[in-house]
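Participant: give me coordinates for this.
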Amino acid sequence: MKIGFGERPALLVIDVINAFTNPQLMLGANLDDEIEAMKPLLDAAHASDLPVIFSTVIYDDADLKDAGIWAFKQKGVVTLRGDSDNVKVDPRLDFRKTDSLLVKKYASCFFGTDLVARLVSQRIDTLILVGCTTSGCVRASAVDAVQNGFRPMVVREAVGDRSAAAHEQSLFDLNAKYADVVSLAETLDYLASFTSHSPS
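Facilitator: Predicted structure coming up:
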């Protein structure tokens, strides 16, 4: 069964930062195709003045205390220090001053952040999810989205993972239980309805 798109969407660009898009780094992968798929979604959201929220992961404590227990499990968090270019949005994406930047410490964009308040204040009912990684932060954010009463729409072509197997399994599981896994084409068609209503 599908949840379906709602009436007031926001685009959530999850962790498309240099630490995750540079294959030479510990947490990185080649996400060239996924980034290309994100570009028309950003263009459509910007054209209609829809909310666009980028997320990043930043640790400021010198000893990574603000990474908590996760630092024991995931050694790659050392690449996410706040004074590094690794935590900046990949420059291939059109990150505008009118967009929001959400700083988080853990997988979900909802955990320990003010995301719910931001969305509720704008009466958002639909979250279009793109970014990385499918099996990590995208999955965690989609599950939390539906648990908080939002419609999570995961755009298949615009999410990526270091593991192809984990990517496919996560998309299957999300679509079965927590979200709608939607195509780039149908998402752009949905966003086009807002563009047609926006002032020229």
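Participant: going forward, measure contacts and count neighbours with C-alpha atoms only.
Facilitator: OK.
Participant: what does the lengthiest strand in the chain contact?
Facilitator: Ranked by residue count and defined by DSSP state E, the top strand of the chain is strand 151-160. Strand 151-160 has contacts (Cα atoms under 8 Å, 6 or more residues apart in numbering) with 3-6, 31, 33-38, 125-134, 138, 142, 145-146, 167, 171, 178-184, 187.
Participant: hmm, which of these are the buried ones?
Facilitator: Buried residues within these, counting neighbours by 16 or more other Cα atoms under 10 Å: 5, 31, 34-35, 37-38, 125-134, 138, 142, 145-146, 167, 171, 178-182, 184, 187.
Participant: I'd like the next helix or strand past the lengthiest helix in the chain.
Facilitator: Of all segments of type helix in the chain, defined using DSSP state H, the longest is helix 32-47. Scanning forward in sequence from helix 32-47 by DSSP states H and E, the next helix or strand is strand 52-57.
Participant: enumerate every residue touching the closest residue to Pro40 other than its chain neighbours.
Facilitator: Nearest residue to Pro40, sequence neighbours excluded (Cα to Cα, 6 or more residues apart in numbering): Leu188, at 7.7 Å. Shown in contact with Leu188 (Cα under 8 Å, 6+ apart): Pro40, Leu41, Ala44.
Participant: one more to put side by side:
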Amino acid sequence: MRNCPLLVVDVQTGLVKEHPYNEEVVISNIKALISLARNSNIEVLYVRHDDGVGEELEYGTDGWQIYHEVAPNNGERIFEKHYNSVFFKTDLKEYLETQKIDTIILAGLQTEYCIDATLKSAFDHGYKVIIPEQTNSTFDNEYLSGEKLYEFYHYKIWNNRFANVLPMDKVRTMMIEN
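Facilitator: Okay, the predicted model is just below:
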């Protein structure tokens, strides 16, 4: 798993302060994965979304910052994006190719937007994607609760189609045994 980075997408202050579904568990699990990755010499890659001037995730604002509990260490790579998928108009794909990476562990916000778009783009580019359970989240909307969106994407859309959705314990074991 050394050549299988942890990709932490859009865990930014502006989103976390709005309290997504299962927030405490998700942040705790992402923190645990980051710590385990660092201790296992697995690269942690970050993604930060810029929604533009006047928006909650505007470049340089407090809301745009990566949430302090999961913040990168000095030298950890951050990919800046303006679209749902981190593969669109960024150099992530080129970076992964130079590192000979074929598998990604994916976590972050929001399930039905940036996680879904990034996962499907990764799949389209031939990457294997691992989604640890309870490491991404979203918000209630007028149609579905955050919980229902989470369950729908994980178990109806993604698992065994675009990704492998795995329990945290299994992902931890895979990372340790790298």
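Participant: what about the counterpart of Asp91 of structure 2 in structure 1, how many neighbours?
Facilitator: The equivalent of Asp91 of structure 2 in structure 1 is Asp114 (alignment by TM-score structural alignment). Other residues lying near Asp114 of structure 1 total 13 when counted by other Cα atoms under 10 Å.
Participant: and what of Lys97 of structure 1?
Facilitator: Counted with other Cα under 10 Å, residues neighbouring Lys97 of structure 1 total 7.
Participant: I figured Thr79 of structure 1 hits Asn18, correct?
Facilitator: No - here Thr79 of structure 1 lies out of contact with Asn18, judged by Cα atoms under 8 Å, at a distance of 9.8 Å.
Participant: intersection of neighbour lists for those two?
Facilitator: With Cα under 8 Å, 6+ apart as the test, Thr79 of structure 1 and Asn18 both reach Asn86.
Participant: just the strands in structure 2 please.
Facilitator: Using DSSP E, strands in structure 2 cover 6-9, 44-49, 78-81, 103-109, 128-132, 136-137, 164-166.
Participant: the fourth one: average distance to aligned residues in structure 1?
Facilitator: Translated: strand 103-109 of structure 2. Its aligned residues in structure 1 lie a mean 0.6 Å from strand 103-109 of structure 2 after superposition (mean Cα distance after the TM-score superposition for structure 1).
Participant: report the aligned residue range of structure 1 for that strand.
Facilitator: Taking TM-score structural alignment, strand 103-109 of structure 2 hits residues 126-132 over in structure 1.
Participant: got the contact list for the matching stretch?
Facilitator: 5-16, 20, 34, 38, 138, 142, 145, 150-155, 158-161.
Participant: could you dump the contacts of Leu188 of structure 1 into CSV with neighbour count and distance to Leu93 of structure 1 added?
Facilitator: As requested, the contacts of Leu188 of structure 1 are exported to CSV (neighbours: other Cα atoms under 10 Å; distance: Cα to Cα, whole Å):
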residue, neighbour count, distance to Leu93 of structure 1
Pro40, 13, 10
Leu41, 22, 11
Ala44, 21, 13
